[in-house]
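**Q** everything below, folded, please.
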Amino acid sequence: MSATKHLLTDLDKHLYTVGDYAALGETEYWSELQEGKIVVSPSLTYDHGMAVSELFVQVRAQLPPNLITVPGIDIDLALVPEDQPGTVRRPDLVVVERADRKRAMAEGRLLRASEVLLIVETVSPGSRRTDYRIKRDEYADAGIPTIGSSIWMSQSRCWHAISPRNSATSTTAKPPASSPRTSQCRSPST
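**A** Prediction:
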């Protein structure tokens, strides 16, 4: 039985550590690990993908050479000991030191929350509570600061950038020129 088929029959029966989850490798679906449970999400929509693409370009253009922007990569939040059911999130974009990314790849491990300088989540109508509340709390618990945020609107999608680590002010990419600010997005506190 393939790892994917086995996993899909095992979702409600097993709590995964970060190591268990990482050992599954690439899967045919978008997933994250939340307190040991694998949470499967639908594929990205066209609007979601376009928003992430626009933000990737904007953020990458503002980075110094020692930093890299990586879309959709698993991050070990390291909220519990390694032998406990863990939490792995796959933000839409992360910014990390090039050296940390290379080290993680050489060691065959996921990037750790302690190596993340910036996380960006693209908020869709079906993920508002998860992105605004659950993930934001998890990122804060993992030591990824959430000093400030920006919300942008394009059609029915909002973009929420969580502030960079070790920064006294929020430094986020500007919204795409075709996406004017609007009050239709909900505040991160809702």
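
**Q** going forward, measure contacts between C-alpha atoms and count neighbours the same way
**A** OK.

**Q** you'd agree Ala3 is up against Ala23?
**A** No. Applying C-alpha atoms under 8 Å, one finds Ala3 not in contact with Ala23, separated by 9.6 Å.

**Q** spit out the contact partners of Gly36.
**A** His14, Leu15, Tyr16, Thr17, Val18, Gln84, Pro85, Gly86, Thr87 (C-alpha atoms under 8 Å, 6 or more residues apart in numbering).

**Q** run this one through as well so I can compare:
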Amino acid sequence: MTMMPTRPDHLLSLDEWIALPESSEWRFELAEGVPVMAARPIARHQRLVMRLGAQLDAARGGRFEVLPEFELVVSGGTAATVRIPDLVLGPPGLVDDTPRLFGADAIAAIEILSPGSRRLDRILKLAEYAEAGVPTYLLVEPGPPVVLREFRLVDGTYELVAEHRGSAPLGLGVTLDLDALG
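**A** So this is what the prediction gives:
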């Protein structure tokens, strides 16, 4: 997690973002060059992330790497956007010291809705991840019941391909037990 010791007086570039010192105390994303503090998720949210990540890891069959709270560069340059999805699925064999992925290099971004992120995850991140070229976006509503909406990138925009409850056979080649997440 990047640390924001003082408020910058300009929009941050990706290089400036990368140069900031690391911190586990604060959680920041970068939105069009502006650092945005994100609240730490509550216990239920964290459990859901952990259980979902474990299911994906067990079923992945070498097709991808499961990365919790991993930086995803949506846009680089002078007014960069860097998001931290709940989970990122990266390419298989990802080098251990890789600090972040660029959108088109990711296999999927996964967000779990929470009271403070509903609009951000349903509207803004949906558009940002599509513009960045992330092939799959999974949006999880904790429920009960847990609902997983699967979006696939088609001609630069996401199309909803399935809304799953109970069992979720994903286009990623894995099937999730959503009832076991709650």
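
**Q** TM-score of the superposed pair?
**A** The TM-score (TM-score structural alignment, normalised by the length of structure 2) is 0.76; 164 aligned residues with a C-alpha RMSD of 3.0 Å.

**Q** mind checking which of the contacts of Gly36 of structure 1 land in helices?
**A** Cross-referencing the contacts of Gly36 of structure 1 against helices under DSSP state H gives Val18.

**Q** turn the contacts of Gly36 of structure 1 into a markdown table, including neighbour count.
**A** Shown next, in a markdown table, are the contacts of Gly36 of structure 1 (neighbours: other C-alpha atoms under 10 Å):
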| residue | neighbour count |
| --- | --- |
| His14 | 13 |
| Leu15 | 19 |
| Tyr16 | 21 |
| Thr17 | 22 |
| Val18 | 27 |
| Gln84 | 15 |
| Pro85 | 21 |
| Gly86 | 25 |
| Thr87 | 24 |
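
**Q** and the contacts of Gly36 of structure 1 as a markdown table, adding distance to Glu121 of structure 1?
**A** Converted to a markdown table, the contacts of Gly36 of structure 1 look like this (distance: C-alpha to C-alpha, whole Å):
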| residue | distance to Glu121 of structure 1 |
| --- | --- |
| His14 | 27 |
| Leu15 | 25 |
| Tyr16 | 24 |
| Thr17 | 23 |
| Val18 | 21 |
| Gln84 | 26 |
| Pro85 | 23 |
| Gly86 | 20 |
| Thr87 | 16 |
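
**Q** element containing the residue nearest the centre of structure 2?
**A** Nearest to the mean C-alpha position of structure 2, by C-alpha atoms, centre = their mean, lies Pro85 at 2.1 Å. For Pro85 of structure 2, there is no host helix or strand (DSSP states H and E).

**Q** pretty sure it sits against Ala109.
**A** Yes. With contact defined as C-alpha under 8 Å, Pro85 of structure 2 reaches Ala109; the gap is 6.2 Å.

**Q** show me the strands in structure 1, by range?
**A** Ranges of strands in structure 1, per DSSP state E, are 30-34, 37-41, 67-71, 75-76, 88-89, 93-97, 111-112, 116-123, 149-154, 157-162.

**Q** quick one: which of the ones you listed is nearest Arg60 of structure 1?
**A** strand 67-71 (5.9 Å; C-alpha to C-alpha).

**Q** so where is that closest one in structure 2?
**A** Alignment of strand 67-71 of structure 1 against structure 2: residues 64-68, by TM-score structural alignment.
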